[in-house]
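# Next comes the sequence, and after it the predicted model I'd like to discuss.
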Amino acid sequence: MQERDPLAPLPSVPAPQPVQVLIVQPQPTPTPVSPPAPVSGFERYKGQLAATARAAGVRDATIAAVIPYLRQNARVIALDRAQPGGPPNSNVIPPFAPYRAQHVTTDLITRGAARFRSYGPQLAWLEQRFGVEPQVLMAIFGHETSYGRITGNFDLLEVLATLAYEGRRRAFFEAEFIAALKLVDRGTPRSRLKGSWAGATGYPQFMPSNVLRLATDGDGDGVANIWSSEMDGLASIAAYLQDAGWKRGVHWGVPVNVPASLNRAAITTKLVPPRCPAVFRRHSRWLTMREWRALGVQPVGASLPEAEMATLIEPDGQGATAYLLTSNYRAILDYNCSNFYALSVGLLADRIAAGR
């Protein structure tokens, strides 16, 4: 080992070089990218509705203002599915009396009779024009909306699109949806198109196609406004019944007593109606009033002309009040194909005309 001279300068030592520290920044966890939300069946169906509306002649501006903003209404679907149906081919028929008690009430009679008196001249004019008994118009107005108190607050276009999409009666509700768009095309404000969950609107509770076809000016202002003019509503009901075949000067029917000895098998109808078969199956074959009297069927109170054709219904079964019904009863059935509905309208009409 070589001895170092203590007086010799120390050898130079290189200055330390700075150490570069590599700082690794933590990378953010990537946010998972959700796949695009699937287009719902209803959204796809809205495109189909738009194409159908355009093909039917609805203006593009109306389509653009309505269809993209439609929403499916779950409440409407629930109400539709909750409708009574009963088992197929069931012969169990509930009695009419409880329904009558709910729909031929003292309140409806009193308020209907008051309107019947106050609108006397106007109703006489409607009867002359359409041939329909004015008390029947008033009874339908009362039955449908409690004389305008309850007309429904569902958005009509949303209701009809929902029911069409649900599919149980797609062709029917699609056609009504297109009719509602045509009402908008004609200038009816969207805000006015409110109604029941089933798509009926206004004082007469018309479906949109009937508004287009039968809405009638009854107050003489040149506009058929079935949403706020009672006389327009009544005139529109009259136009509907006339269109359904109402026969001028014929009452809807009369209550009767039926003898226990009546051979009901001999008066069973053999007609098969094209619609509402269960409703018409409860009616007998058609006989003249003279023939009914010969069988011992006797009117309770007012009667019908001896040559008038009528059919028998016993809505509460044998031994209870029955009714002989004319062709005009069938016009009421066209409004709502239910025997209970048509009977209650006829009975309410009679009480309104009597004022009690």
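On my side now, so go ahead.
# CA atoms for contacts and neighbours, from now on please.
Noted.
# Hmm, Met138 and Phe116 touching each other?
Yes - judged on Cα atoms under 8 Å, Phe116 makes contact with Met138 at a distance of 7.1 Å.
# Use this one as the comparison:
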Amino acid sequence: MFKPIKEGKKLSGQKAYTMSYGSIIGNDNEIIDDVIAAVFRAPHSFTGENTVEFTCHGSIFIQQEILQILISKGCRLARPGEFTQRAFMNGKMDLSQAEAVADLIASTSAGQHRLAISQMRGGFSKELSGLRDRLLHITSLIELELDFSDHEELEFADRSELSSLAEEIEKVMSRLVKSFQVGNAIKNGVPVAIIGETNAGKSTLLNALLNEEKAIVSDIHGTTRDVIEDTITINGQLFRFIDTAGIRKTTDTIEALGIERSFKALEQAQIIILVYDISQDPSEFDKFIKGIAPRLDGKKVILAINKCDIKGTNEPSFSFKTDGWHKILISAKSKHNI
């Protein structure tokens, strides 16, 4: 099916990592396309097997014709992920690298892409492999001592080295757990919960951030009954903004369920945007903050003082502590400071 430009130059005799220019010939001897054939020989290929890659023109018709010719010659279509599976089965990559290939294909931001590339190149695997080798070394020395347990004067394993290695492993494992949390945030988006009382302008803020009418906005208290979320990529990092139901005491069963979900979103979020309606009494907001203060521990908090287009830009004074918080005067409606 492949006819090289140079007569007598067959792909079977072509050296690895070389390309050959030629034509794909159909079953009726019709030229389908001029292509470049690249040859990769085992074990130095992605899958660890002999592989030939054809580069053709971008016509869907041409691609389908080439596939049909290959199938008629005894080939079959690869199953989803089969090339990565073959690479894993042939020892070309470990499981974490195989997972990284899927993450790389699914990446939608620069942060996700960097993380997947690093993992696919074995950054995570090399660290674990190094620790494993050192553990095996210590284990072999301890086993040697057990074999000569009758000779108490013999000591093969350095106890201080063992203690030092155990401490190092604990530190590395702790760091890997933290890196998993960071990686999860990069992969799925940093969760940002928009929290506040009813009619503070949370849904308007979400719409302003997304630059679309994602959430219903009205002057009626308790309009938002469920969490609404969407993602934005900022400087290559994916953020997952979550609009929540206004938190207040209510006898409405449906609204109460929405408020319960607001608290769940608050607990799961890494960043909290507290929306305060500047036209409201600060003492009422003080009471609101005291009610949720324990849930804010360990979170990064942004205090968004909203509706400054109506009330002015004088920052109100609150009785609660805002140490470490980032405060900003905004107008979600006019998109001021957003």
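Cool, got the structure. Note that the structure is predicted; figures quoted are calculated from it, not measured.
# Fetch the TM-score of the aligned pair.
Remark: TM-score between the superposed chains equals 0.25 [TM-score structural alignment, normalised by the length of structure 2]; 146 aligned residues with a Cα RMSD of 6.9 Å.
# quick one: Arg134 of structure 2 and Ile292 of structure 2, what's the gap?
From Arg134 of structure 2 across to Ile292 of structure 2, the span is 48 Å (Cα to Cα, to the nearest Å).
# Compare neighbour counts for Phe116 and Met138 of structure 1 and give me the winner.
Met138 (30 against 21; other Cα atoms under 10 Å).
# Secondary structure element holding that one?
Assigned by DSSP states H and E, Met138 of structure 1 belongs to helix 134-145.
# Enumerate every residue touching the nearest residue to Thr84 of structure 2 once chain neighbours are set aside.
Leaving aside its chain neighbours, Thr84 of structure 2 sits nearest to Ala98 (6.2 Å; criterion: Cα to Cα, 6 or more residues apart in numbering). Applying Cα atoms under 8 Å, 6 or more residues apart in numbering, one finds that Ala98 of structure 2 lies in contact with 84-85, 88, 120.
# of all those, which two lie farthest apart?
Gln85 and Met120 (13.9 Å; Cα to Cα).
# okay, these two: which has more neighbours?
Met120 (23 against 17).
# Burial check on the nearest residue to the more buried one once chain neighbours are set aside, number of neighbours?
Nearest residue to Met120 of structure 2, sequence neighbours excluded (Cα to Cα, 6+ apart): Gln97, at 4.4 Å. Residues lying near Gln97 of structure 2 (other Cα under 10 Å) number 23.
# Which SSE is immediately downstream of the one helix or strand Gln97 of structure 2 maps to?
Following DSSP H and E, one finds Gln97 of structure 2 within helix 95-106. Counting by DSSP H and E, the next helix or strand C-terminal to helix 95-106 of structure 2 is helix 110-120.
# Which positions within the helix or strand following that following helix qualify as buried?
Remark: after helix 110-120 of structure 2, the chain's next helix or strand is helix 123-147, criterion DSSP H and E. By 16 or more other Cα atoms under 10 Å, the buried positions in helix 123-147 of structure 2 come out as 125, 135, 138, 141-142, 145.
# Mind checking what helix or strand follows helix 123-147 of structure 2 in sequence?
Beyond helix 123-147 of structure 2 on the C-terminal side, the first helix or strand identified by DSSP H and E is helix 159-188.
# tell me which residues of that following helix are tucked away?
Under the neighbour-count criterion of 16+ other Cα under 10 Å, helix 159-188 of structure 2 has 162, 165, 169, 176, 183, 185-187 buried.
# Tell me which other helices or strands it touches.
With contacts taken as 3 or more Cα pairs under 8 Å, 6 or more residues apart in numbering; DSSP states H and E, helix 159-188 of structure 2 sits against helix 110-120, helix 123-147, strand 237-243.
# Can you lay out those as TSV showing distance to Phe54 of structure 2?
Shown next, in TSV, are those (distance: least, Cα to Cα, whole Å):
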stretch	distance to Phe54 of structure 2
helix 110-120	25
helix 123-147	31
strand 237-243	35
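# Compare those and give me the one nearest Phe61 of structure 2.
Among these, helix 110-120 sits nearest to Phe61 of structure 2 (Cα to Cα), with 31.5 Å.
# what angle separates the closest one from helix 123-147?
Inter-element angle recorded for helix 110-120 of structure 2 and helix 123-147: 30 degrees (by axes from the mean of the first three to the mean of the last three Cα atoms, to 10 degrees).
# what comes up buried for helix 110-120 of structure 2?
Quick answer for helix 110-120 of structure 2 (16+ other Cα under 10 Å): 110-113, 115-117, 119-120.
# likewise stretch 43-53 of structure 1?
43, 46, 49-50, 53.
# closest to Phe172 of structure 1 among these?
Leu49 (13.2 Å).
# what's the spacing between that closest one and Val66 of structure 1?
Leu49 of structure 1 sits 11 Å away from Val66 of structure 1, taking Cα to Cα as the criterion.
# In contact with Leu325 of structure 1, which residues?
252-254, 310-313.
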